[in-house]
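In: I'll drop the sequence and a predicted model, then ask my questions.
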Amino acid sequence: MIILIFFLTHWFLSLFSQTFFLHRYASHKMFRMERFWERFFYAFTLIAQGSSFLNPRAYAILHRMHHAYSDTEKDPHSPHFFKDVFGMMIATKNMYLNYLRFKIEPEPAFRGKYPEWPLIDRIGDSWFWRVGVALLYIAFYVTFATHWWMYLLLPVHFLMGPIHGAVVNWCGHKYGYSNHDNDDHSKNSLPLDFLMLGELFQNNHHKRPNSPNFASRWFEFDPTYPVMKMLHWMRIIRIRKV
């Protein structure tokens, strides 16, 4: 039970940091927040994603490209140009590293207005951090695991951020239903998207990319949106009017 609680806690905290900070804030600027809170959620993302920390700048560039070139050959992670999800993940990783290491420059339309904190970026991308956090995960499992099969969950902890991205981009552009004709293959994979905190409402999101609520029909529910409303009410963030 302890291992399951730990796994689910890591899954949803990492996923929240990705959808709230990397996706809705860094990539789309759906809301504003003061520098203190931006740094708070930057550090929160480092801790929540742990060994799989994703750089907000590189993430934002790739995601903006994804919207501009959705399901075309220029899309950095469309499932319709790869044989399997692993090929897509490897290609996305290579492009991500090119932007992370400043080996290539993005088009002007995809630059700027993303949060940057060089210290956290260096820590999160260091082998010291990635291996150190991975060892902490292993130590937790050694202490609390009661069956051998529980150790099969460890690779998910190590690659949590990329796995979330792969699930969203593969499933969200292959399986499900469409509310809107977006001239791409985006789908809504789950009517009640608790498992991915609203991220699998891809068809809705591609129709209205700056809307903070990814749900659009009465039976759809985006779990992250009420959290954003609460943070707006608490004046931690200020949601943009769309």
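Out: Arrived safely, thanks for sending. Numbers count the residues shown, from 1 in each chain.
In: going forward, measure contacts and count neighbours with C-alpha atoms only.
Out: Noted.
In: any idea how far the longest helix seen in the chain is from the middle of the chain?
Out: Counting by DSSP state H, the longest helix found in the chain is helix 127-144. Taking CA atoms, centre = their mean, to the nearest Å, the mean C-alpha location of helix 127-144 is offset from the chain mean by 22 Å.
In: do the same with stretch 9-24
Out: Counting by CA atoms, centre = their mean, stretch 9-24 comes out at 6 Å from the chain centroid.
In: tell me which residues are up against it.
Out: With CA atoms under 8 Å, 6 or more residues apart in numbering as the test, stretch 9-24 has contacts from 30-31, 41-42, 44-45, 48-49, 56, 59-60, 63, 157, 160-161, 164, 196-197, 199, 212, 224.
In: what of stretch 215-231?
Out: So stretch 215-231 is in contact with 16, 19-20, 191-194, 197-198, 201, 204, 212-214, 237, 239, going by CA under 8 Å, 6+ apart.
In: try 10 Å
Out: Under the criterion CA atoms under 10 Å, 6 or more residues apart in numbering, residues 16, 19-20, 31, 179, 188, 190-205, 208, 211-214, 232-239 lie in contact with stretch 215-231.
In: quick one, strands of the protein?
Out: 31-32, 238-239 (DSSP state E).
In: can I get those in CSV with distance to V131?
Out: Output for those, formatted as CSV (distance: least, CA to CA, whole Å):
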stretch, distance to V131
strand 31-32, 33
strand 238-239, 36
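In: which of those strands is buried the deepest?
Out: Stretch with highest mean neighbour count among the strands of the chain: strand 238-239 (a mean of 18; mean count of other CA atoms under 10 Å).
In: chain center to that one, what's the gap?
Out: So, by CA atoms, centre = their mean, the centroid of strand 238-239 is 20 Å from its chain's centroid.
In: so F6 touches F140, yeah?
Out: Yes. F6 is in contact with F140 according to CA atoms under 10 Å; the separation is 9.0 Å.
In: of all the strands of the chain, which one is nearest L136?
Out: strand 31-32 (33.8 Å; CA to CA).
In: tell me what the closest one is packed against?
Out: Judged by 3 or more CA pairs under 10 Å, 6 or more residues apart in numbering; DSSP states H and E, strand 31-32 is in contact with helix 224-233, strand 238-239.
In: what's the closest of those to D184?
Out: helix 224-233 (24.6 Å).
In: give me the contact list for the longest helix of the chain.
Out: By CA under 10 Å, 6+ apart, helix 127-144 touches 1-3, 6-7, 46-47, 49-53, 122-124, 126, 145, 147-148, 150-151, 153-155, 157-159.
In: likewise stretch 38-45?
Out: Residues contacting stretch 38-45 (CA under 10 Å, 6+ apart): 13-18, 20-22, 25-26, 32-37, 47-48, 50, 53-56, 115-117, 120-121, 124, 236-237.
In: another one to put next to it:
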Amino acid sequence: MAIIFLLIIHWYSSLFFQSVFHHRYAAHAMFSMTKGWEKAFYIGCYLTQGSSYISAYAYAILHRLHHAHTDTKDDPHSPGNSSNVFTMMWQTRNNYFNIYSGKTNVEEKYKTGLPRWDAFDKIAHSPISRVAWCGFYVFLYYLLAPSGWYYLLLPLHFGMGAIQGAVVNWLAHVVGYVNFKVNNTSKNLIPLDFIFWGEAYHNNHHKFPSRPNNSVKWFEVDAGYLAMKLLNQLKIIKLRTQK
């Protein structure tokens, strides 16, 4: 039971930072915060994503390119450009690392207003750091796993951030329901999104990419937006006006 609890905590804490900091703050500037809080969120990303740490700067550029070229050959992660979710994950990984390393020539308009902490990224992004985190997860399982079968869950911890992004970016362009007609294949993956912090309302998001609240229908609940409202009330962030 302790292992399942650990997996749930890791899932939702990692997803919180990818949804709120990487996606809604870095890529879409749905709220503002001080540089001090920005660095705190960087550290939070590292502590929760661990071996699958993602640079907010590189992620934001990747995601902005996705919105600019959705479902075309220039989309850095579209199911239409891959035969299955695993090839899409590999393509996404290559595009992400090319952006992070500067191998991809990115237009300045996609870099505007992005958070950036190169010194921290260099440490958090290093192979040594990733291997150390993997070792830490294995150690936790050594302490907590009641049987060897539980070790089969370790890959979820190793690739947590990448897996969360892949599920939404693949499935939410393949299955689900549509609230709005848009010029791409984006769909709302599930009507009650208690799994992806509201990121599963992908069709709604592609219709209103700058809107802080991804929910539209009465039954849709965007946990990420509720979290941002709380952070706004605590004056940690300044939320942009809802449109």
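Out: Ah, there it is. Note that this is a predicted model, so its numbers are computed, not measured.
In: what's the TM-score here?
Out: Superposed pair, TM-score by TM-score structural alignment, normalised by the length of structure 1: 0.98. Supporting alignment: 242 aligned residues with a CA RMSD of 0.9 Å.
In: going through the contacts of helix 127-144 of structure 1, which ones are buried?
Out: Among the contacts of helix 127-144 of structure 1, the ones that count as buried by 16 or more other CA atoms under 10 Å are 3, 7, 46-47, 49-53, 124, 145, 157-159.
In: tabulate those (CSV), appending distance to Y175 of structure 1.
Out: Formatted as CSV, those follow (distance: CA to CA, whole Å):
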residue, distance to Y175 of structure 1
I3, 30
F7, 26
L46, 31
I47, 31
Q49, 26
G50, 29
S51, 29
S52, 26
F53, 27
G124, 33
A145, 34
H157, 25
F158, 26
L159, 23
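In: circling back to that earlier point, narrow the contacts of stretch 215-231 of structure 1 to those in helices?
Out: Using DSSP H, the contacts of stretch 215-231 of structure 1 in helices are 16, 202-205, 232-233.
In: farthest-separated two in those?
Out: N203 and W233 (28.0 Å).
In: which bit of structure 1 covers stretch 230-238 of structure 2?
Out: Matched against structure 1 by TM-score structural alignment, stretch 230-238 of structure 2 falls on residues 230-238.
In: list the buried residues of that stretch.
Out: Buried, per 16+ other CA under 10 Å, within stretch 230-238 of structure 1: 232, 236-238.
In: export these as CSV, with columns for distance to D75 of structure 1.
Out: Below are the buried residues of stretch 230-238 of structure 1 laid out as CSV (distance: CA to CA, whole Å):
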residue, distance to D75 of structure 1
H232, 33
I236, 34
I237, 30
R238, 30
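In: farthest pair in those residues?
Out: Distances among those were taken as CA to CA; the most separated pair is I236 and R238, at 7.0 Å.
In: residues in contact with both of those two, list them for me.
Out: What both I236 of structure 1 and R238 touch, as defined by CA under 10 Å, 6+ apart, is the set 32-34, 228.
In: residue contacts, the counterpart of I61 of structure 1 in structure 2?
Out: Using TM-score structural alignment, the partner of I61 of structure 1 in structure 2 is I61. Contacts for I61 of structure 2 (CA under 10 Å, 6+ apart) come out as 26-27, 96, 99-100, 106-107, 109-112, 114.
In: okay, how far is it across the match of stretch 230-238 of structure 2, tip to tip?
Out: 10 Å (CA to CA, to the nearest Å).
In: ok, L47 of structure 2 - contacts?
Out: L47 of structure 2 touches 10, 13-14, 17, 41, 53, 124, 133, counting by CA under 10 Å, 6+ apart.
In: closest one of the residues you listed to W90 of structure 2?
Out: Distances from W90 of structure 2 to the contacts of L47 of structure 2, taken by CA to CA, are shortest for Y53, at 15.9 Å.
In: excluding chain neighbours, what is closest to the closest one?
Out: Leaving aside its chain neighbours, Y53 of structure 2 sits nearest to Y46 (5.8 Å; criterion: CA to CA, 6 or more residues apart in numbering).
In: pretty sure the one you found contacts M160?
Out: No. Taking contacts as CA under 10 Å, Y46 of structure 2 lies outside contact range of M160: 11.8 Å.
In: overlap in contacts, the two.
Out: 14, 52-53.
In: could you dump the residues you listed into JSON lines with distance to S83 of structure 2 added?
Out: JSON lines is the format used below for these (distance: CA to CA, whole Å):
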{"residue": "S14", "distance to S83 of structure 2": "27"}
{"residue": "S52", "distance to S83 of structure 2": "24"}
{"residue": "Y53", "distance to S83 of structure 2": "26"}
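In: among those residues, which ones are in helices?
Out: For the shared contacts of Y46 and M160 of structure 2, secondary structure assignment (DSSP H) places S14 in helices.
In: P79 of structure 2 is in contact with D71, isn't it?
Out: Yes. Applying CA under 10 Å, one finds P79 of structure 2 in contact with D71, separated by 7.5 Å.
In: what touches both of the two?
Out: 173, 185.
In: between the two, which has more neighbouring residues?
Out: P79 (23 against 20; other CA atoms under 10 Å).
In: could you find the closest non-adjacent residue to the more buried one?
Out: W170 is the one closest to P79 of structure 2 (CA to CA, 6+ apart), at 5.7 Å.
In: tell me how far the residue nearest to A48 of structure 1 when sequence neighbours are not counted lies from S78 of structure 1.
Out: Once flanking residues are discounted, A48 of structure 1 sits nearest to S14: 4.7 Å by CA to CA, 6+ apart. Relative to S78 of structure 1, S14 of structure 1 is positioned 23 Å away (criterion: CA to CA).
In: what sits up against stretch 73-91 of structure 1?
Out: Contacts of stretch 73-91 of structure 1 (CA under 10 Å, 6+ apart): 61-72, 92-96, 162-163, 165-167, 169-174, 184-186.
In: PyMOL command for the buried members of the residues you listed?
Out: Those of the contacts of stretch 73-91 of structure 1 that count as buried under 16+ other CA under 10 Å are selected in PyMOL with:
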select buried, resi 61+62+63+64+65+66+67+69+70+71+92+95+96+162+163+165+166+167+169+170+171+172+173+174+184+185+186
